[in-house]
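K.L.:
Predicted structure and sequence below. I'll ask about it afterward.
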Amino acid sequence: SILIKITEIMPKCKNADERYKVYDKLFSDASHPYGYCWEEIALELEQNITQQQFNRDLKDMIALFFKGKEFENIFSKKTRGKKAYFTYLDKTQRIDVNSKTFETISKLSHMEGLGIDNIIDDLCETAGVHRSDNSVISYASVKKLDGLDWLLPFYYCILNKQVIEIDFLREFEKEETYTIHPYHLRRYNGRWFLFGWNPEMKHIYNISFERVLDFRIKPEIVYEDAESHGIHFGGENDYYKDVVGVTKFDNEPVRKIYIRFSDKSFHYVKTKPLHPSQKIVKKNEVSIEVSPNYELDSLILSFGKNAEVIGPPEYRDHIKEIVNSLVDTYKD
């Protein structure tokens, strides 16, 4: 069977689904009316997980199995002495933990080489699934991604159409809180991003996972589909079809940008286009139709002296200013 047997590939309770089963068993145990304290739960799990992970697991359980309910309507948390005890308010309720996540990962793992290798690894790391150590094909990547724990929770919030309130660090310094109607997850340059409608700003907003501090589901807020704002992810009308990366400026028009490459770099961009709109204009020169952003700047500059922006003049001047500032930086 293509379905991986979880018990054969990981220790007990290594993945989230197995932990949910243990929590569900303990919280519905009628012989313990007060519930179980953290130490007892950790002992039953037979693994060392942090209090933070436990709290996040409870939050994820609410998102997955108790849509529209708050913590206090599902769980009882009582303090006896210095210890907190957890249980279900209704001990007759049970959750149906289905390991579809792992079945999906198993199927995807048979499709490597189709551009989804990084996503498979991220899902495996998040869910606790271990892939084989014997690899025929490999690729260079940063194995530890900050914020990766948010991948599955955000994924399920999108599937369940749940509005969320996110605490995050803006520019990694100032803490802010935004309400987001989540629509899409995108991986770019080794980082994961959540995209959604920001009702305060009235436009699409993206947040990188490593900046997220916490989030809460807001069942009292009616979810607004992307289509209701005339936005589509994927297909011919993909919201990001005219940009490189994840940054889109509403006031930045799409332009045809011409770039000249050295012989060596030209062969590289012929086989690995800068953007789906790329066309070969003539030998060593290509054009792309995009809305300029930070990611495009970085991509072009990554070629160093082997790439030169030919036009339009305003974008050529923009890149020239960046290069001149670099020269000033390295002056003795």
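P.N.:
Here it is on my side, so go on.
K.L.:
hey, let's count contacts and neighbours off CA atoms from now on
P.N.:
Noted.
K.L.:
Next one: Val212 from Asp149, what distance?
P.N.:
Noted for Val212: a distance of 10 Å to Asp149, by CA to CA, to the nearest Å.
K.L.:
neighbour count winner among these two?
P.N.:
Shown here are Val212 and Asp149; by other CA atoms under 10 Å, Val212 has more neighbours (21 against 18).
K.L.:
Look at the closest residue to Glu308 other than its chain neighbours and say how many residues are nearby.
P.N.:
Among residues not flanking Glu308 along the chain, Arg260 sits closest, at 5.1 Å (CA to CA, 6 or more residues apart in numbering). As a burial measure, Arg260 scores 20 neighbours (other CA under 10 Å).
K.L.:
same question, Tyr23
P.N.:
For Tyr23, the neighbour count with other CA under 10 Å is 24.
K.L.:
Who are the contact partners of Gly68?
P.N.:
The contact partners of Gly68, taken as CA atoms under 8 Å, 6 or more residues apart in numbering, are Lys218, Pro219, Glu220.
K.L.:
from what I can see the second one touches Lys161, true?
P.N.:
Looking back up the chat, that one is Pro219. No: contact between Pro219 and Lys161 fails when scored by CA atoms under 8 Å: they sit 9.9 Å apart.
K.L.:
Settle it for me: which of these two has more neighbours?
P.N.:
More crowded of Pro219 and Lys161, by other CA under 10 Å: Lys161, with 18 against 15.
K.L.:
need the contact list for that one.
P.N.:
Lys161 neighbours (CA under 8 Å, 6+ apart): His181, Pro182, Tyr223.
K.L.:
Which member of the residues you listed is positioned nearest Asp57?
P.N.:
Using CA to CA, Pro182 is the member of these that sits closest to Asp57, with 19.9 Å.
K.L.:
Sticking with the residue nearest to Glu308, tell me its helix or strand.
P.N.:
Assessed by DSSP states H and E, Arg260 sits inside strand 255-261.
K.L.:
next SSE after that strand?
P.N.:
That would be, after strand 255-261 and using DSSP H and E, helix 263-271.
K.L.:
What are the buried residues along the strand ranked longest in the chain?
P.N.:
Longest strand in the chain by number of residues (criterion: DSSP state E): strand 174-188. Judged by neighbour count using 16 or more other CA atoms under 10 Å, the buried positions of strand 174-188 are Tyr178, Thr179, Ile180, His181, Pro182, Tyr183, His184, Leu185.
K.L.:
next up, a second structure to put side by side with the first:
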Amino acid sequence: MATNKHAIIRYEALDRCFSNKGRKFFIDDLITYVSAAIEEYSGSKASISRRQIFKDMDFMRSEAGFRAPIESYKEGKKTYYRYSDRSYSLAMQQINPVEADLLKTTLDMLGRFKGLPQFDFVQELALKLKKSFQLEDLGDCIFFDQNEYLKNLHLLGDLLKIIQDKRVLYVRYQSFNQNREKSFLFHPYFLKQYNKRWFLFGQREDFENWSSLALDRIIDFSVEYDEVYKPANIHPDDYFEDLIGVSKPTELTAQLVRIKINKSLWPYIDSKPLHPSQKILEKKEDYTIIQLDVIPNYEFYAQILSFGQAIEVIAPESVRLAIKEKLIAMLDRYS
């Protein structure tokens, strides 16, 4: 496969065009889109010819390339191009033997850091890559908890590049609890995954505090090159210090929450703390009492309720009462 950087950018740009289910890309559209992609990457004007686009499509279709199912469709006197297999994308294809060897070498090198605290992620990452790219015949020996049906996963690469370039976005978005979409300027800071869902964090132009946008609820976005980017005024580690999950209610502050845990559940909570602030206040034969320094947000309540009768919030009274109200409302559903 060609290693020319502009060639790779062209293939990835064309891939986004051909896999776009909501728009038809004619040859002039492809030229414009690919030229813009190269200009965004290199910072200089790019001029792509029709001949180059057709050569790129031939390569992408070929056995030496990606065996991409690119088809042409007539619409009047014009022709547009897209994948005949609507689920196809370059990101889903197996890498070639040369790339596989390079990846194996990289994983072997990363393996030397195994055991160091700051490289705890390496072993899991290596297993994921080996299974995803079939670097070893792992068969059905290991599975990862991923949401393969989550919408907009293909946006991760573009958004990461936009964050690195410190660009402002114009976003069309519809949240889970709203019937209408909203449009706004957004200064993106970082991406975070929680509970098999991806979130984009940043500053909305019309909000004082940070916002989190669920990736699968983003309808569309574009880069606003004339807007001045506002850098983050707080580090993500500080932002999430008192949170479980991703939501941060602006009207709440962190509280010391005491929780009584049944002895049957304690080994699980002990090995996988609910929050980094977790500490033991009292340990008896039948139960353990812990304390968390957290904001009681949606994810906090969802996690506490998920443990059922094996867990009990004993303080503060406001949090205990909130859980009681939720349980009564749930019971009413079944009565």
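P.N.:
Okay, I see it. What you see is a predicted model; the values in this text were computed from it and never measured.
K.L.:
Pull the number of nearby residues for the nearest residue to Glu39 of the second structure once chain neighbours are set aside.
P.N.:
Spatial nearest neighbour of Glu39 of the second structure, excluding adjacent residues (CA to CA, 6+ apart): Lys45 at 5.3 Å. Residues within reach of Lys45 of the second structure, counting by other CA under 10 Å, total 11.
K.L.:
try Ser325 of the first structure
P.N.:
Neighbour number of Ser325 of the first structure under other CA under 10 Å is 11.
K.L.:
Now do the SS call for it.
P.N.:
helix (DSSP: H, G, I helix; E, B strand; the rest coil).
K.L.:
What does it correspond to in the second structure?
P.N.:
For Ser325 of the first structure, the aligned position in the second structure is Ala329, judged by TM-score structural alignment.
K.L.:
try Ser208 of the first structure
P.N.:
By TM-score structural alignment, Ser208 of the first structure lines up with Ala214.
K.L.:
Report the contact partners of its match.
P.N.:
Shown in contact with Ala214 of the second structure (CA under 8 Å, 6+ apart): Ser175, Arg197, Trp198, Phe199, Leu200.
K.L.:
Could you dump these into TSV and include neighbour count?
P.N.:
As requested, the contacts of Ala214 of the second structure are exported to TSV (neighbours: other CA atoms under 10 Å):
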residue	neighbour count
Ser175	14
Arg197	15
Trp198	20
Phe199	19
Leu200	20
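K.L.:
Just give me which of those are shared by the first structure.
P.N.:
For those, the aligned pairs still in contact in the first structure (both residues aligned by TM-score structural alignment, their matches' CA atoms under 8 Å) are Arg197, Trp198, Phe199, Leu200.
K.L.:
can you list the residues that contact the helix or strand that contains the last one?
P.N.:
Leu200 of the second structure belongs to strand 197-204 when elements are defined using DSSP H and E. By CA under 8 Å, 6+ apart, the list of residues contacting strand 197-204 of the second structure from outside reads 147, 150, 184-193, 209-216, 230, 232.
K.L.:
residue range for it in the first structure?
P.N.:
With TM-score structural alignment as the criterion, strand 197-204 of the second structure aligns to 191-198.
K.L.:
mean distance, that stretch to its aligned residues in the second structure?
P.N.:
Stretch 191-198 of the first structure, aligned to the second structure and superposed, deviates on average by 0.4 Å (mean CA distance after the TM-score superposition for the first structure).
K.L.:
quick one: that stretch to chain centroid distance?
P.N.:
8 Å (CA atoms, centre = their mean, to the nearest Å).
K.L.:
same check, this time on stretch 46-61 of the second structure
P.N.:
Distance of stretch 46-61 of the second structure from the chain centroid (CA atoms, centre = their mean) equals 31 Å.
K.L.:
cool, and stretch 186-198 of the first structure?
P.N.:
On the basis of CA atoms, centre = their mean, stretch 186-198 of the first structure is displaced by 6 Å from the centre of the chain it belongs to.
K.L.:
Which strand or helix spans Cys157 of the first structure?
P.N.:
Assigned by DSSP H and E, Cys157 of the first structure falls in helix 151-159.
K.L.:
Helix or strand next in line after that helix, which one?
P.N.:
strand 164-170.
K.L.:
The second structure: matching residues for the helix holding Cys157 of the first structure?
P.N.:
Residue span in the second structure matched to helix 151-159 of the first structure, by TM-score structural alignment: 156-164.
K.L.:
again with stretch 250-267 of the first structure
P.N.:
With TM-score structural alignment as the criterion, stretch 250-267 of the first structure aligns to 250-267.
K.L.:
what about the matching stretch, how long is it end to end?
P.N.:
First-to-last residue span, stretch 250-267 of the second structure, CA to CA: 34 Å.
K.L.:
go on, stretch 226-243 of the first structure?
P.N.:
19 Å.
K.L.:
show me what contacts Glu299 of the second structure?
P.N.:
Contacts of Glu299 of the second structure by CA under 8 Å, 6+ apart are Ile244, Gly245, Val246, Ser247.
K.L.:
In which helix or strand does the closest residue to the second one other than its chain neighbours reside?
P.N.:
Spelled out, that is Gly245 of the second structure. If you skip the residues right next to it in sequence, Gly245 of the second structure has Glu299 as its closest partner in space, 5.5 Å away by CA to CA, 6+ apart. Applying DSSP H and E as the criterion places Glu299 of the second structure in helix 298-306.
K.L.:
mean per-residue distance, that helix to the first structure?
P.N.:
Looks like 0.4 Å for helix 298-306 of the second structure (mean CA distance after the TM-score superposition for the first structure).
K.L.:
matching residues in the first structure for that helix?
P.N.:
By TM-score structural alignment, helix 298-306 of the second structure lines up with residues 294-302 in the first structure.
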